[in-house]
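Colleague: turn this into a structure:
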Amino acid sequence: MNLNKIVDACKVEMAPPGCPNIFPPPKPTPVVTCNLVKDEVCGNIEQPCDGSFVEYWRVVGLPVLPSGTVTVYNGSDCIMSVRAVIQGSLIDLFTITEKNQTKAVTVSGIESLDVQCLGGATGATCSGRFCLTLHYQKDCVEEVFE
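Modeller: Got it, this is the predicted structure:
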């Protein structure tokens, strides 16, 4: 029996009975479904106006880093510098120079938020508020449909 003639007579898509299937059937592609979550994390800023950075928020336990908007309000006479770790890099986000001023920025892949306060009178306290509106995936499940 000439195997080449049998293989030539068989179509790739579906092997008829008696023909060898030379191509394995395609494997189903898994589909990942996740719940999209929106959280708001807010807190007060209160620290010495001495130039040191204070960490106010850090992501913990999420397999995918969140995206979202960082908003900071300066309620003091100190100058606020706001930075964040974004996708592994330390980034200066913005500086707030005036009392009662608010600034915001939207970022992707935020890991932490730090604030530095400078200026003001000797021994001055820097005060304000931060809010993070975060969007991230949670409870992801891989399903295979056949």
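
Colleague: please count neighbours and contacts with C-alpha atoms only from this point.
Modeller: Fine.

Colleague: show me what the helix or strand that contains Lys103 is packed against.
Modeller: Lys103 is part of strand 101-108, with elements assigned from DSSP states H and E. Where contact means 3 or more Cα pairs under 8 Å, 6 or more residues apart in numbering; DSSP states H and E, strand 101-108 is packed against strand 67-74, strand 89-96.

Colleague: pick the most deeply packed of the ones you listed.
Modeller: Neighbour counts (mean count of other Cα atoms under 10 Å) averaged over each of the helices and strands packed on strand 101-108 peak at strand 67-74, with a mean of 21.

Colleague: got the angle for whichever helix or strand comes after that strand vs strand 67-74?
Modeller: As assigned by DSSP H and E, the chain's next helix or strand after strand 67-74 is strand 79-86. Relative orientation of strand 79-86 and strand 67-74, computed by axes from the mean of the first three to the mean of the last three Cα atoms, to 10 degrees: 160 degrees.

Colleague: another one to check against the first:
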Amino acid sequence: MKKSCGCCPDKIFLTDEVCGNFTIGCDDSQIVWQSVSSLGGSPDFLTPVQGGTVTVFFDRGCGDLTVNVYKNTVLVSTFPVPDNPQSSTGNTRSRTILSDFDTVEIVCGETGDTGAFCTGKFCITAHFCLR
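Modeller: Predicted coordinates for the structure are as follows:
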């Protein structure tokens, strides 16, 4: 049974935002974020991630990106970030995840060009509550 912080005044929410850059080879993937709980530990006073938002900005690369969000290696959400080669400003997509998650992976599309890369930025806003 999933614990929920609810909206009672005696529950305290914590929000953490992690942002970074990625460079991933064509036809490859990279885990860009993992929660402490997915690595086998978590502070006793903190619940696992209760939901959040994943945003990916795709600057340039090989075909489309795919963003995969997992909980205990089970896929809970996936979304594409299309390549936009005619744009000089790239492309951004966000997805709000309403369930627990612990891992975010970005998959770079394939073009057969082994020397090319997908580049961009990501931000993950994760919501926790104190136990």
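
Colleague: the strand holding Lys103 of structure 1: how far from the chain's middle?
Modeller: Strand 101-108 of structure 1 sits 15 Å away from the centroid of its parent chain (Cα atoms, centre = their mean, to the nearest Å).

Colleague: one more: stretch 127-142 of structure 1?
Modeller: Remark: stretch 127-142 of structure 1 is offset 8 Å from the chain centroid, using Cα atoms, centre = their mean.

Colleague: list the buried residues of it.
Modeller: Residues of stretch 127-142 of structure 1 classed as buried: 127-128, 130-137 (neighbour count, 16 or more other Cα atoms under 10 Å).

Colleague: now swap in stretch 38-50 of structure 1 and tell me
Modeller: Buried residues in stretch 38-50 of structure 1, counted by 16+ other Cα under 10 Å: 42, 45-50.

Colleague: not counting its own residues, what contacts it?
Modeller: 54, 56, 78, 116-120, 123-136 (Cα atoms under 8 Å, 6 or more residues apart in numbering).

Colleague: same check, this time on stretch 115-124 of structure 2
Modeller: Residues from elsewhere that reach stretch 115-124 of structure 2 (Cα under 8 Å, 6+ apart): 17-26, 52-62, 108-109.

Colleague: need the three-state assignment for Val7 of structure 1.
Modeller: Following DSSP: H, G, I helix; E, B strand; the rest coil, we place Val7 of structure 1 in the helix state.

Colleague: mind telling me what it corresponds to in structure 2?
Modeller: For Val7 of structure 1, there is no aligned residue in structure 2 (criterion: TM-score structural alignment).

Colleague: count the neighbours of Val7 of structure 1 for me.
Modeller: By other Cα atoms under 10 Å, 15 other residues sit near Val7 of structure 1.

Colleague: let me have the buried residues of stretch 38-50 of structure 1 in TSV, extended by secondary structure and distance to Ile6 of structure 1.
Modeller: As requested, those are exported to TSV (DSSP: H, G, I helix; E, B strand; the rest coil; distance: Cα to Cα, whole Å):
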residue	secondary structure	distance to Ile6 of structure 1
Cys42	strand	71
Ile45	strand	78
Glu46	strand	81
Gln47	strand	82
Pro48	strand	84
Cys49	coil	84
Asp50	coil	84
